[in-house]
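A.B. asks: can't give you the sequence, but here's the structure:
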């Protein structure tokens, strides 16, 4: 079983804000779903061209405990304490022991 010591960073899972303000305008931004300890492993760094400007894209696997992943979808993001936002691209559960979930993530292309 994975211990909290193997999860090195407290992160926040966020979802897009859903609703309207007092003036009936859509709320734009993100809201907290849960704070959770995670292990972040960077897979690669890619260079791409966006609007004629080089952009760095970093891919990562973010492992969180299975109970904390209930309801997490690819429409959400992971926000780190240092301000780096990772867009969730996929949710991969541990089908054998059901102890953790790996979130396939990216940062850099759209700044989270």
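C.D. replies: Nice, thanks for sending it over. In this text the structure is predicted, and so the values were computed from the model without any measurement.

A.B. asks: CA atoms for contacts and neighbours, from now on please.
C.D. replies: Fine.

A.B. asks: let's verify the residue located most distally from the centre of the chain: helix, strand, or coil?
C.D. replies: Relative to the centre of the chain, and counting by C-alpha atoms, centre = their mean, the farthest-placed residue is residue 23 at 30.6 Å. Remark: residue 23 carries the secondary structure label coil [criterion: DSSP: H, G, I helix; E, B strand; the rest coil].

A.B. asks: any idea how far residue 30 is from it?
C.D. replies: Applying C-alpha to C-alpha, to the nearest Å, one obtains 19 Å for the distance of residue 23 from residue 30.

A.B. asks: alongside the first one, take a look at this:
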């Protein structure tokens, strides 16, 4: 069973965090302007699955976090340190699920509203 092109109806960009340090010796906090990939995807939100999460223990501030499943054609080289950008909105990649048997799809389990996503 092959993946239908019509189901892939959203254009996304996959980005990685820059490595290294800034002039003060602190870790980089920026995203690489050159994307890992720009691909077509199918984006599904988990209806009714938004959760409230505390952003950090010392802040005692809650943030609404929404979960999404973003399916793309089979692609290796994506990991949970990357993010997806859809229409200018960032989504943190939390898990990557691969179709190793059929090599047809890769699912990116993402959250929006937490840190960079």
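C.D. replies: Yes, it's here. Quick caveat, the model's predicted, so the values are computed rather than measured.

A.B. asks: please state their TM-score.
C.D. replies: Once superposed, chain against chain, the TM-score is 0.83 (TM-score structural alignment, normalised by the length of structure 1); 108 aligned residues with a C-alpha RMSD of 2.0 Å.

A.B. asks: what's the burial count for residue 53 of structure 2?
C.D. replies: The number of residues packed near residue 53 of structure 2 is 14, by other C-alpha atoms under 10 Å.

A.B. asks: my guess is it meets residue 63, correct?
C.D. replies: Yes - here residue 53 of structure 2 reaches residue 63: they are 5.3 Å apart, a contact under C-alpha atoms under 8 Å.

A.B. asks: overlap in contacts, these two.
C.D. replies: residue 114 (C-alpha atoms under 8 Å, 6 or more residues apart in numbering).

A.B. asks: name the nearest residue to residue 101 of structure 1, sequence neighbours excluded.
C.D. replies: Beyond its immediate neighbours in the sequence, the residue positioned closest to residue 101 of structure 1 (C-alpha to C-alpha, 6 or more residues apart in numbering) is residue 93, lying 4.3 Å away.

A.B. asks: for the corresponding residue of structure 2 for the one you found, what are its contacts?
C.D. replies: Residue pairing (TM-score structural alignment): residue 93 of structure 1 is matched to residue 98 of structure 2. With contacts defined as C-alpha under 8 Å, 6+ apart, residue 98 of structure 2 is in contact with 74, 105, 106, 107.

A.B. asks: can you pull out the strands in structure 2?
C.D. replies: Residue ranges of the strands in structure 2, as given by DSSP state E, are 10-15, 37-45, 51-54, 62-73, 83-86, 89-98, 105-112.

A.B. asks: in structure 1, what range does the fifth one match?
C.D. replies: What that stands for is strand 83-86 of structure 2. Across structure 1, the stretch matching strand 83-86 of structure 2 (TM-score structural alignment) is residues 77-80.
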